[in-house]
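Asks: here is the input, now give the coordinates:
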Amino acid sequence: MLINTVKTLLGGPGTWIQAKNTRETMTITSPLSGESISFPQSETSDVKVAVRAGKAAQQRWEQVPVRERAAIMKKFASLVWKHDERLLDLIQAENGKARSHAFEELSDVAMTAMHYAKVAPGLLESKHVSGVLPILSRAVVHHHPVGVVGIISPWNYPLTLAVSDAIPALLAGNAVVIKPDSKTVMCALAARKLLIDAGLHPDLFQVVTGAGKVIGSSLAAESDFLMFTGSTAVGRKLAEQAGQRLIPFSAELGGKNPLIVLDDAPIARAVKSAVKSVTSNSGQLCISIERIYIEDSVWDRFISAFVSAMKKVKVGATTSWRWDMGPLISPQQLEAVSAHVDDAVKKGATVLCGGKPLPKVSKTAYAPTVLTDVTEEMMVAKEETFGPVVSLFRVRDAEEAIARANDSRYGLNASIWSTSKRGARLAQSIKSGTVNVNDGYIAAWASTSAPMGGMKDSGLGRRHGSEGILKYTEAQTVATSLGHPIQAPAFVTEKTWAKVMKLFIKGKY
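Replies: Model prediction:
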């Protein structure tokens, strides 16, 4: 399936990767079918070639009117829908996720492209703002592209995280060079193919491949802006490298996302959403739920219904729509998830369901897992598991629930279940970049007009919203004095001028 899909979309991956100076190859093995496909591995010199070509193309691209750039993104979105079945096949083949979760990813790409195509002209246009002396001066703010944006994307959302950050960067007038994770290269190549088919110059979106320590570091050393999605540990290193060069850096990093169920929550809806929020993409989602805090008065009702629902999650490893969850992406990820659960059980946690691999489903499948009696010394309590595993905690009231939800070095996503007004009010007390009221993660994630990102160790900067495109620009203010320079005239003393300015400033502000 993987090989056939790649051939259909690309005609072969080799010509789509910037790797002309090497014969070394890497191999992808599908967690769904076990098929393998090889592709060229880039070298540091290839990164330099890609960035150099990107800079040349970018200088022409920034002269193209924003509305013409937007037209390309609109066509790209239509091509995503035109090839949706093949793209769903490819996402599943590379990542292993269920088809419904692959559809979430594909729809996010199309939605992001259409959203920014619509709003980019307005956000990027030069704007007149109030000058210091409205009659005697004026000020205009311009947004210039930064140049070449380097993107390092992970394996968990191989299409979305390859192109959804690139879309606003391209619309802002930049070129993009992306290094996708080595386990999920083909989705990035498919995105490149569709962008080119939509009318984008090939040098404006290039793909380099290889080990992050080598190629990722090289990309950070060459690009004018660095966008990273991945672990906090790697994010710190890349931020340091970007800081040394004084280039802008944005990152969505790890999470240990909480969900709070209060006594006035709609329990049936909360259970349904919580199951999806734990098992979507097999828990390999930066904003998935790994901790649930349940108010004492509804503990029994929630836990009974939730565990029952988790036991009914259908796990499969085919492209059928019937599966609720797919396998984990790799044996290494299976080992990591198993280690968290095994450590918790060894230290006294109780397994209410799951807690084991599912080898009859797939070599890397793991059962949806619910734990209680989790304590602080267990890895699963504080560390990101990145699998279909959730810990349940009983709390006295909303105050304790919020305090415990905030007791984490992470602050990426959260969910709170209560009446809408109360939930929205309490949500502001949760130290998280996005908080969903009566939803697990989709309400915030799919709100492309609103910023999304992490607090604390969960990242820097935002994607989505106006921040998601303006971060790829350099703001420039051009202020003009229309008559006399803004300083004391020759016939006015500095003391008198200061008195006049004091009166003016007090009146203006």
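Asks: contacts and neighbour counts: CA atoms only from here.
Replies: Noted.
Asks: tell me how many other residues surround residue 428.
Replies: When neighbours are counted by other Cα atoms under 10 Å, residue 428 registers 11.
Asks: following up with a second sequence; could you model it the same way so I can compare the two?
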Amino acid sequence: MDDPTDAGQTVCVSPATGEEIGRSALNTVADVCGAVERGRTAQAAWAALTVKERAKRLKPLSAWLTAHADELAGTISKDNGKTRTDALAAEVLPAALAADFYCRKANGFLKDRRLMPGTLFMASKAAKIARVPYGVIGIISPWNYPFAIPFSEVVMALLAGNAVILKAASETQLVGRAIERCFSALALPAGLFTHINMPGGAAGPAFLEAGVDKLFFTGSVPVGKRLMALAAETLTPLVLELGGNDPMLVCPDADLQRAVAGAVWGGLQNCGQSCGGVERIYVHRSVYEPFVAALGDAVRRLRIGVDTDHQVDLGAMTTVKQMQAVEQQVAAAVAAGAVVAAQSDPPAGNRGNFMPARVLTGVDHTMAIMREETFGPVLGVMAVEDMAQAVALANDSDLGLTASVWTRDAREGERLARQIRAGVVMINDHLMSHGLPETPWGGFKQSGLGRTHGAVGMAEMTQVQCLVHDYLPGIRRNLWWHPHGPAVYRGLRGIMEMRYGRGVGKRMKGLASLAWIVPRMFTSDIPKGTTSTDRK
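Replies: Down below sits the predicted model:
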């Protein structure tokens, strides 16, 4: 059963064995409101610290993660179903790298930025951009990367001076509790970080009702749209990462060995449950047959099962519901003419959520498996006549999270990448940019709004405040201040004529009109001899 509850608790069940592995107490809307209120109180003092002081408090994170790496990888594996190696490589290790990176870079990302004057006439106005924390950030995280996705967002939000309320996925509550232990080990003010457990459909409305100042959501497109509609009522800003149907383009000069290995990892690790994973592959016809043959061999060799000794490549699907959705897409594609060209063998006689990894050929864009997010261990492969056709097919989707281009020609790879409508495009790699803390993560079209990670992601944790000083000494009033009159009008127009007028005469006339009203800047009273109809 997915997400079972019992007497106010979520019952955590291993996707690989079907056994109960723990329980997590459920929270109410009142609990969320209380957490936001406590977070707001704690945030005021936290934001008063310098960024360097906040980074010092968070600096022990990487060492803590390292000391508990095996425990965390084991918890993620049991709760989500992925292998421990996958959990370590794609979740714990990136989290440790991210914590170190953001603690080192936060001060630079968040420092005030001075703006150069845009025009000589306003050069006395010195402006700068300051980054102001929102207050209380709400984060709703998914079950496919239950540790890595929320972890970086929590770290960035805290470094930026916010309090955080985290709602971890109901399906992976043990991981949510592990994140809670991680941040509890730090010397943070009480109430600054709170983990909440409640059903997914109730969490977003509860966060918005409680008054979070910004909401980060990772999940499906339909849920993201509903949250956006709810947030519109209070104009609560959102960052949405809503999934993808990511293309992989294989050029005729690609290193096929690397491309095949990249497709297997980028498309099938975590049992294909990656919003930024490879789902559809477009291969130049000249290398299509050898590519498909090599891909089939690699997929057939994948070992699927319970991870007891690190001797399996793929673990279990996280939920039965997702297994059923994948099977429906595969069955519909096969009924429409697709062929299962290769598949791996799941373990026999096991009660876990195991399913084969598959390669489909004979697919086209009339099939849902090539148009919609599959979120499972399936790779659809199509031959293309040229790479222009591959780009067109890659863009034939209402999703645009990530993509990849595989070629030995770096310049050609980037040329093609720039034509793909996706938030991240990698050349000769796929998916792993989520583990690069310096790179922004997010998509085009219905893949979401906003970005996480890197300097861009850190900026999402703050509001922009512009500060403007007037440093010119002796000025009593600006040229356009009251009282007004014809001379003031002519002088202001003279600024435009002096700068943009056609011909020397026009510009000199503008200069004279401006010079006539400059003295009024140094007086606070109406100059003597000025009539009411011609005040300077």
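Asks: what's the TM-score here?
Replies: Scored by TM-score structural alignment, normalised by the length of the first structure, the superposition of the two chains gives a TM-score of 0.91; 485 aligned residues with a Cα RMSD of 2.0 Å.
Asks: counterpart of residue 253 of the second structure in the first structure?
Replies: Using TM-score structural alignment as the criterion, residue 253 of the second structure maps onto residue 264 of the first structure.
Asks: mind listing what the residue lying closest to its match once chain neighbours are set aside touches?
Replies: Spatial nearest neighbour of residue 264 of the first structure, excluding adjacent residues (Cα to Cα, 6 or more residues apart in numbering): residue 418 at 5.2 Å. Neighbour list for residue 418 of the first structure: 261-266, 437-438 [criterion: Cα atoms under 8 Å, 6 or more residues apart in numbering].
Asks: could you redo the last one with a cut-off of 6 Å?
Replies: Contacts for residue 418 of the first structure (Cα atoms under 6 Å, 6 or more residues apart in numbering) come out as 262, 264-265.
Asks: out of those residues, who's the most crowded?
Replies: Going by other Cα under 10 Å, residue 262 tops the contacts of residue 418 of the first structure with 25 neighbours.
Asks: please enumerate the strands of the stretch 351-500 of the second structure.
Replies: Here the stretch 351-500 of the second structure has its strands, by DSSP state E, counting those that start in this stretch, at 358-361, 378-384, 399-400, 402-406, 424-427, 444-445, 448-449, 462-470.
Asks: and of these, who's closest to residue 246 of the second structure?
Replies: Residue 246 of the second structure lies closest to strand 402-406 among the strands of the stretch 351-500 of the second structure, at 5.3 Å (Cα to Cα).
Asks: same for the closest one, what does it pack against?
Replies: strand 246-250, strand 424-427 (3 or more Cα pairs under 6 Å, 6 or more residues apart in numbering; DSSP states H and E).
Asks: could you redo the last one with a cut-off of 10 Å?
Replies: strand 246-250, helix 256-268, strand 278-284, helix 387-394, helix 410-417, strand 424-427 (3 or more Cα pairs under 10 Å, 6 or more residues apart in numbering; DSSP states H and E).
Asks: and the angle for it with helix 387-394?
Replies: 160 degrees (axes from the mean of the first three to the mean of the last three Cα atoms, to 10 degrees).
Asks: with the first structure overlaid, how far apart is strand 402-406 of the second structure on average?
Replies: Aligned to the first structure and superposed, strand 402-406 of the second structure gives a mean residue distance of 0.6 Å (mean Cα distance after the TM-score superposition for the first structure).
Asks: so where is that strand in the first structure?
Replies: Against the first structure, strand 402-406 of the second structure falls on residues 413-417 (TM-score structural alignment).
Asks: ok now the matching stretch, how far from the chain's centre?
Replies: Put simply, stretch 413-417 of the first structure sits 18 Å off its chain's centre (Cα atoms, centre = their mean, to the nearest Å).
Asks: residue 354 of the first structure maps to what in the second structure?
Replies: Counting by TM-score structural alignment, residue 354 of the first structure corresponds to residue 343 in the second structure.
Asks: ok, residue 471 of the first structure next?
Replies: With TM-score structural alignment as the criterion, the equivalent of residue 471 of the first structure in the second structure is residue 460.
Asks: can you count the residues close to that match?
Replies: 25.
Asks: before we move on, what about the one 5 residues further on?
Replies: Applying other Cα under 10 Å, we find 12 other residues in the vicinity of residue 465 of the second structure.
Asks: cool, and residue 348 of the second structure?
Replies: 8.
Asks: please identify the helix or strand for it.
Replies: Using DSSP states H and E, residue 348 of the second structure maps to neither a helix nor a strand.
Asks: tell me the spacing between it and residue 356 of the second structure.
Replies: 11 Å (Cα to Cα, to the nearest Å).
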